[in-house]
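[1] Compute the structure for the input listed below.
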Amino acid sequence: MADDQERTPLLRDPEAEDDYSEPQEEQPSFLDRVGAVVQEPLTDLSKVLLVVCLIFLLLSSVFIGLFAGTQQKLNKERGRNDTSPVITATMTATYVPGPSTIVTTTTASAPGPTQPPEEAQCLTPECIMLSASILSSLDTSQDPCENFYEFANNGWLDAHPLPADKGSFGTFEELARKNQHVIQKILESNSTSLNTHAQSYDEQILKKIRGMYDSCMDESGLDKIGLKPLSDFVAQLKKVYNKGSTDSRVPSEKLGLTAALALLHSRGVNALFDFSIDGDVGVDPNNMVLWFSQAGLGLPSKEYYGEKSIMKAYRSTVEQLLFTLLEAEEKESSEKPEAAVIMPEPNTEFAVNDDTKDNVWPPWPWPPWGDDDDGHGDDGDDSKKNSSEIAHKLAKKVLKFERKLAKISLDLDLLYGDPIGTYNPAPISNLTEGLPQVDFPAYFSSFAPRAFPDRVIITYPAYIEALCELLKSTSPQVIEAYLVVRAAHELSPYLGLGTDAWKAQRSLQETLSGLKKGAVGDRKEYCVHQVEETLGFAAGRYFVNEVFGGDSREKGTKVITDIVKAFQDSLGKVDWMDAPSAIAAAEKAEAIRVKVGYPLSPNTEEPASIASWYRAVNIDEDGFFGNVLSSRANDQIHQWLQLGKQRDMDAWEMYPSMVNAYFNPPANEIVFPAGILQPPFFSHDWPSYLAYGAFGHVAAHELTHAFDSSGRLYNQEGKLEQWWTNETSAGFDRKQECIVKQYAEYTIDDGKGGKVHVNGNLTSGENIGDTGLVQAYRAWTAQYTDSFQAGNEYLLPGLNFSREQLFFIAFARSWARAMTPAAAVQRIRTDPHSPNMWRVQGTVFNIPEFAEAFKCPKNSTLNPPMEKRCIFWS
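    Next comes the predicted model:
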């Protein structure tokens, strides 16, 4: 019957079947039924169902509690003060025998507005670890509105004490170390290829990078050969410097200096001047021409030559290098006198011992001159002096020469930040006639350029004249000693750690960077870095294969292009930029080439391309020292082969594993290696608010460089040109002056009880680049709705911060860095970037959205009055 069928359970207990077969005269009450159930033994199925019911009740209670607690926290965080009645939820559960049924009812104590449902949090192991890494970096005892850098980074800094062997260590270096571990596994593995169709090319590449690594790791072999690689190179350097002595009995200064400079420069050793090949930004930025500039110095910057303590340490290093090489030369001369070349006869300039019987050059003791400042006098018989005395006096002369070089050099803020002032095209005769001590045609021929240059761009014309006068007033022997010191200083790091030359240059680095005396880092880390430095495109092929798969390139590129779009949209609202200039700026932004991941020249995806790029690198012929020189020579070959050609649009200046990025004004391109597209800067599966905050700032920084103090002077084709109106240029100059003054007020401790101010002029371009963070913020908010709907704005567990706050936290975390005071001072003097603390503090100081996100009180440090802010992109 119909009624009987409706009561029939879906699941029945066979033992209770008879209870329903006979009608009963009186129905038992509810309590009777409950009592009967209680007294009745439970079946196995009933027990299971009862356990399920209890679990369900427990879970329901937990979720209700979590919801109520979280909602209360959210209300506090959002500053809500509403008086809505508290809703108390009551859940009752009834167990019905027979069918397994749970009946639940929920009642509210009082009606009220419906609260938004709590958003689900990502609870995967990856999300939990990401959340933990963020929490561990914070110091919530700090007020983010006063010291956001320490709020975001003190936890990380406490957990990462500065290694004794380093003057600086931060998130960039930590990521570089992680990238190096990836490469290290490749270098130490036994695999021979990537199973490609071009296996033989991969075998060639792997053999070279592993050969470089193995030669670096062979510490016992390096200690065994000792100083010999360097002393052999110095002997070759001195030989070419003194070439021509067989004809005139006196060294041909012009020929010798030319040959010596060509030898040093071909191995990447900087001395006297520097040549580079780059676009002619005044005519055709893609036409690669010759650029002439001043040389680097033995010390990091000009200021160090005025510090007595530093000069004392530097003189000690120079003296030790010269003494060590003198000792090696004396030993070599005594063992192989027949290998020496003919020495010049005595004259009024050279105080040679007349009793010297061996017809060799240089005579011993070397060098044969006195202690006068210009090298043209003599205060005694040097043949009676030992190597220590000679090195002592010679070091003094070399330092005096370098001090004069520093004095005639252009200040770094002008060299780096004035592209118009440093663009001085001239016929090559200006160089050949202005510096007659160098035979430039012979110099160029040693690099075998495809086309002999007839035009050169000189960054600082006054340097040529000043260098010419300096060389005239300095004896050839002091110049030779200077060249020897430059070679020894730059190449001694590739010797064994037990050599006196290695120890001498290391001692200087300890002084300059504040390193712990005698502290040496992990050798494997050093050797992997050397592989990157010398064969970076080769190692990058395998690095990219390991870490840069999936959609990393596409998602990274999207962040960049979103920021470009946000930047273009903001230009019409910039108060110092008129409409014509805004249109031109938008066109330049549109024309910027975006390169992400790895280069196509050499082509990371094609092993044949990489093998060809490094074909001139010979591994294991002369051990680690020789391998490094070979790779440096290969770099110079590629540079000079560009002369007279059109720019290779696929070429990169950085290798794929590098943790860095750059904007190249003549090429109008921004470049982001795969090495920086890793946590804590980027991950393809991060929520967007983190990706746009961390990597987005890197991308916006490089984009903004196209419109900073120097980048703005290049048009969309990379040509130096006035493409803004005069009114807009004047408005920019006012904003730039504001930035210069802002950062010039920031200081660091010098470690000696004093303060050193940031160089606002030197750092203005990078500081303006950092203002691009607001463009990354706008790009993130613009894509937020679509991103949220796509599930890319998911929340992380345990983070009691809004998405807006986490955006800024992600930005600040990427700049954590510990430094010694000495290294910080060195950076102030040489680095166009501000110290990391001020890159964070100074940037958010100028972004009102930051103060809004953290609800900063008015006039707190990072929520100043608008008139005190330097807002570029309003």
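[2] switch to C-alpha atoms for all contacts and neighbour counts from now on
    Fine.
[3] which non-adjacent residue is nearest I676?
    V659 (4.4 Å; Cα to Cα, 6 or more residues apart in numbering).
[4] residue contacts, that neighbour?
    172-173, 175-176, 673-676 (Cα atoms under 8 Å, 6 or more residues apart in numbering).
[5] Buried only: go through these for me.
    Buried members of the contacts of V659, scored by 16 or more other Cα atoms under 10 Å, are 172, 175-176, 673-676.
[6] Just to be sure, which of those are found in helices?
    172, 175-176 (DSSP state H).
[7] Nearest to M866 among the residues you listed?
    Among those, F172 lies closest to M866 (Cα to Cα), at 32.7 Å.
[8] What's the separation between the nearest residue to the closest one once chain neighbours are set aside and D551?
    Using Cα to Cα, 6+ apart and skipping the chain neighbours, the partner closest in space to F172 is V659 (6.3 Å). According to Cα to Cα, to the nearest Å, V659 stands 19 Å off from D551.
[9] From the chain's centroid, how far away is stretch 805-818?
    15 Å (Cα atoms, centre = their mean, to the nearest Å).
[10] now what about it, what contacts it?
    So stretch 805-818 is contacted by 137, 148-149, 152-153, 156-157, 161-162, 168-172, 680-681, 689-695, 697, 777, 836-837, 839-840, 850, 853-854 (Cα under 8 Å, 6+ apart).
[11] now, which of those lie within helices?
    Per DSSP H, these map to helices at 137, 148-149, 152-153, 156-157, 171-172, 689-695, 697, 777, 836-837, 839-840, 850, 853.
[12] Just the buried subset of those, please.
    Using 16+ other Cα under 10 Å, the buried members of the ones in helices among the contacts of stretch 805-818 are 137, 148-149, 152-153, 156-157, 171-172, 689-695, 697, 777, 836-837, 839-840, 850, 853.
[13] please give me the structure for this one as well, since I'd like to look at both together:
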Amino acid sequence: MVSSGVSNGSDSPSTSAQVGQNQLCVSPPCLKSASYVVSNLNTSVKPCDNFYKYACGRFKIENPLDPETSSRTVYSNMYYHNEEKLKKLLESPIVRSQDYSTERKLKHYFSSCTDTYRKERAKGSPLITKVINNIGGWYVLGTFNNNSFDFHNAFRKVSVDYWTAAFYTFRVATDWYDWHKRVIELDYAGMSMYWYYYTETSTEKYRNDMKTFMRRLANFLVRDSNITLDNNTKNARIETFINDAFTIEMNLANITKNTMPTSDPHAYEKRVSISDLNTMLGTEVGVLSIDFATHIQYMFNDANVGPSTKIVLREADWLKKMNDMIGSLGANKTRMLNNYLVWKVMDRYDVELSWEYVHASREFYVDRYGIPQFLGTWLYCFQNMDRYLGDALSSMYVRDHFADKNKEKAHEILDYVKEALIDSTMQNTFMDDATKARAKAKMQGSLDKLGYPDFMMNDAAMDNLYSSLNVDQYDYFGNLLSVNNYIQKSWNKKLKNHVNKEEEWVYRTYDTFMSYYNPWNELLVPAGLLQFPFYDYTLPHFMNFGSMGSVIAHHLVHGIDHSGGYYNVEGVFEDWWSNQTTNKWIDAKKCVENYYNNQSMGPFTIPGQTIPIKVPVNGLRWSAEAMAETSGVQIAYKAYKKWVQKNGGEKLAPGLGLTNDQMFFVSYAQASCYNRNDNVAYYNAVRGTVSEDIRTNSALAQIKEFSTAFNCPAKTAMNAEVKCAMYG
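    This next block holds a predicted model:
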């Protein structure tokens, strides 16, 4: 016999003080999961008083913060674990050593990035020889010629070849009105700080800090150029450089302050053909300004882009005024443009050089934010690769750290959850029959992406994907430039081809969050999530349905709720909710809104405040998300009970004295355990994010099956008197 360790009744969850050995699951996965559950439980708290504190009361003890960690959650713990796995793989011997091998390219790139010895020897010379000399030289070094400087050529190289956002930026984006296509967007950019720091009298310190930073980098580059300048000449030129570049950035900031984004920029009537772009944005023949048409065609040279190609202007007014500003820079315009472009590549590549440059960048970061927290070399290199070579990292992760049985079992849970959602939708009290039918059809036609795309397990497919990328183990800066070229080719390919949602993934496989992407009508669950403690195919189903099942159901709800109601089964923009459903939903949402409005987050102790601060929950803002949260648990519970009905009951978790239904709700709650310092918690709260403890307790208090499982009396904290209508 095994003692439960907790007593019966509303003070504790147990329904039986003792159970027989043959009723307990004592397999290694069951023992592991039970041990994890016990490590987080605080059994001194009554479940019906505060279930989050009961389920997660010891999480902070088991997951303490340190000076470099401001927040820890179940999801962040899993992500850090995934990072460590990938680090070991990146540092392991190369198996496929051919020149075309993606594995070799990835590991050599990482090796070159972490090679601090060669970076220290090179200092700033790679930036000078491989970039600055190729854009017309630099005024400070005396390698710039005012008469022969080709601004258009220099700007194209800076923007495309060296992938640096000067003056404005461009991107390939999904067409808002046809999610199977992509468009070119132009947007504002070109400033080294947020525009506010340039324009307000209260932020003069930040402007001075930036000039100090510019001065440091300029002095380093002069030293590393092997060009001899007397001190007076050097200092005078550097100050001119700073004033020129800073003046242009200040002008861009003032333009930003006094313009507004284009409303509905993807509207067909607001798109501009390349042939009309220069005229609309003020480019004049004989006046030195940006030639937008030539620049775009230089960037998208292999995407069938021509004069009739339509461009989306996210900031049309800003772009025109920016171009006008360039034309009005005055007699020293050419020198100012040279200094500005050189500054932009300096600011872009400083952290890729030797330690002095990296330290200067960090000093500026501390000056701005007051936070002396830095990634460290290996983590910086990892995040650099995550940004540009994410598919290669994703392939490496799933090949070495993912069991296909995890993917197969997760599909089984998803199928049960989706069936339960459809059944619940048919019984929904605020949807009319026509809306229910559309919701059912959308769920039945949705695409489920779990784990990883199949091509990532295919060597030939991965090698072909990175065929244009050249990597030298001993030339990190050259690798950066090669990545720029690879990105350009990749963007051309994306623009030329239609969206293939079956093969394309929005997330990395090692990410630890999921979402429902309505434009493609798909659920995305990366492989990085399919691991203990959130999920494992060996765990009891009450654990997997409680944690992963509830989160899957939450996100599936977003496919048919009011936000999902603007995208039909094909992902096309269409408001398919009826007016009757919308009106009844507003009433249901009001019930949830009122329930949350009575709660507050905190108190938070923050610098500069002597009294701890509480932040009230904004029920109006959070109510739609709250409905998905509660509905997700309801639907996952129904799915679990249907699984039990078909497959039979499971053995109990050992040493806990909890029923399987109770363990389902504990598993749900423990997926949301967190530890966060007050500064970050307060920052989240004032921006409207409801903390996990309130989300968990509020969701469960609305669910009668929870109250029944834990014998919570009516009108207690965890048994809400008014139960609001949900999707579940």
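[14] related to what we said a few turns ago, look up how far K704 of structure 2 lies from the equivalent of the residue nearest to I676 of structure 1 over in structure 2.
    Under the alignment (TM-score structural alignment), V659 of structure 1 pairs with T512 in structure 2. Note on T512 of structure 2: its distance to K704 of structure 2, by Cα to Cα, is 30 Å.
[15] same deal with V158 of structure 2?
    If you go by Cα to Cα, the gap between V158 of structure 2 and K704 of structure 2 works out to 61 Å.
[16] do the same with I274 of structure 2
    60 Å.
[17] who's more crowded, these two?
    The neighbour comparison of I274 of structure 2 against K704 (other Cα atoms under 10 Å) goes to I274, with 20 against 15.
[18] so what's the residue nearest to S4 of structure 2 when sequence neighbours are not counted up against?
    What sits nearest to S4 of structure 2 in space, not counting adjacent residues and going by Cα to Cα, 6+ apart, is G657, at 4.0 Å. By Cα under 8 Å, 6+ apart, the contact list for G657 of structure 2 reads 3-6, 13-18.
[19] what about structure 1, which of those residues hold up?
    By both residues aligned by TM-score structural alignment, their matches' Cα atoms under 8 Å, none of these is still in contact after alignment to structure 1.
[20] quick check, nearest of these to W179 of structure 2?
    Taking these together and measuring to W179 of structure 2 by Cα to Cα, the closest member is P13, at 48.7 Å.
[21] Spit out the contact partners of the closest one.
    Taking Cα under 8 Å, 6+ apart, one finds 6-7, 47, 657-659, 662, 709-711 in contact with P13 of structure 2.
[22] And the contacts of stretch 559-573 of structure 2?
    177-179, 439, 441-443, 445-446, 516-521, 558, 574-577, 582.
[23] residue in structure 2 matching I563 of structure 1?
    Counting by TM-score structural alignment, the partner of I563 of structure 1 is V417.
[24] If we ignore the residues flanking it in sequence, what's nearest its match?
    The nearest residue in space to V417 of structure 2 (Cα to Cα, 6+ apart) is A639, at 5.1 Å.
[25] just checking, what residue in structure 1 corresponds to the one you found?
    That one, A639 of structure 2, aligns with A779 by TM-score structural alignment.
[26] Okay, buried residues for stretch 444-453 of structure 1 please.
    Buried residues in stretch 444-453 of structure 1, counted by 16+ other Cα under 10 Å: 444, 447, 449.
[27] That should have said stretch 307-319 of structure 1, apologies.
    Neighbour count says stretch 307-319 of structure 1 has 310-311, 313-319 buried, by 16+ other Cα under 10 Å.
[28] Check which helix or strand the most centrally placed residue in structure 1 maps to.
    Nearest to the mean C-alpha position of structure 1, counting by Cα atoms, centre = their mean, stands N660 at 3.6 Å. Assigned by DSSP states H and E, N660 of structure 1 belongs to neither a helix nor a strand.
[29] OK, contacts around L281 of structure 2?
    L281 of structure 2 touches 316, 319-320, 323, counting by Cα under 8 Å, 6+ apart.
[30] Check the alignment and tell me where it lands in structure 1.
    Aligned by TM-score structural alignment, L281 of structure 2 pairs with L435 of structure 1.
[31] report the longest strand in structure 1, please.
    Secondary structure of structure 1 per DSSP state E: the longest strand is strand 284-294.
[32] Checking my notes, C53 of structure 1 in a helix, right?
    Yes. C53 of structure 1 sits within a helix when classified using DSSP: H, G, I helix; E, B strand; the rest coil.
[33] what does it align to in structure 2?
    Checking with TM-score structural alignment, C53 of structure 1 has no match.
[34] Count the neighbours of C53 of structure 1 for me.
    Around C53 of structure 1 there are 18 residues (other Cα under 10 Å).
[35] That one - nearest residue in space that isn't next to it in sequence?
    I102 (7.0 Å).
[36] Quick check, that neighbour in contact with Y95.
    Yes. If you go by Cα atoms under 8 Å, I102 of structure 1 and Y95 touch, sitting 6.1 Å apart.
[37] Can you give me the neighbour number for E253 of structure 1?
    That count, for E253 of structure 1 with other Cα under 10 Å as the rule, works out to 18.
[38] Okay, the residue nearest to F172 of structure 1 and T830 of structure 1: tell me how far apart.
    With Cα to Cα as the criterion, V659 of structure 1 and T830 of structure 1 are 20 Å apart.
[39] List the contacts of Q736 of structure 1.
    Q736 of structure 1 neighbours (Cα under 8 Å, 6+ apart): 709, 764, 768.
[40] residues contacting the second one?
    Contacts of S764 of structure 1 were listed using Cα under 8 Å, 6+ apart, and they are 709, 736, 739-740, 832.
[41] Apply 6 Å and report the result again.
    V740 (Cα atoms under 6 Å, 6 or more residues apart in numbering).
[42] And for S513 of structure 1?
    With the criterion set at Cα under 6 Å, 6+ apart, S513 of structure 1 makes contact with 167, 822-823.
[43] Likewise for V596 of structure 1?
    So V596 of structure 1 contacts 672-673 (Cα under 6 Å, 6+ apart).
[44] That one is in what secondary structure piece?
    strand 593-597.
[45] Then Q142 of structure 1?
    Applying DSSP H and E, one finds Q142 of structure 1 in no helix or strand.
[46] Return the distance of it relative to N154 of structure 1.
    In terms of Cα to Cα, Q142 of structure 1 sits 9 Å off from N154 of structure 1.
[47] Make JSON lines out of the contacts of Q736 of structure 1 and add secondary structure and distance to Q642 of structure 1.
    Putting those into JSON lines (DSSP: H, G, I helix; E, B strand; the rest coil; distance: Cα to Cα, whole Å) gives the following:
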{"residue": "S709", "secondary structure": "coil", "distance to Q642 of structure 1": "28"}
{"residue": "S764", "secondary structure": "helix", "distance to Q642 of structure 1": "31"}
{"residue": "I768", "secondary structure": "helix", "distance to Q642 of structure 1": "32"}
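[48] Many thanks, we can stop here.
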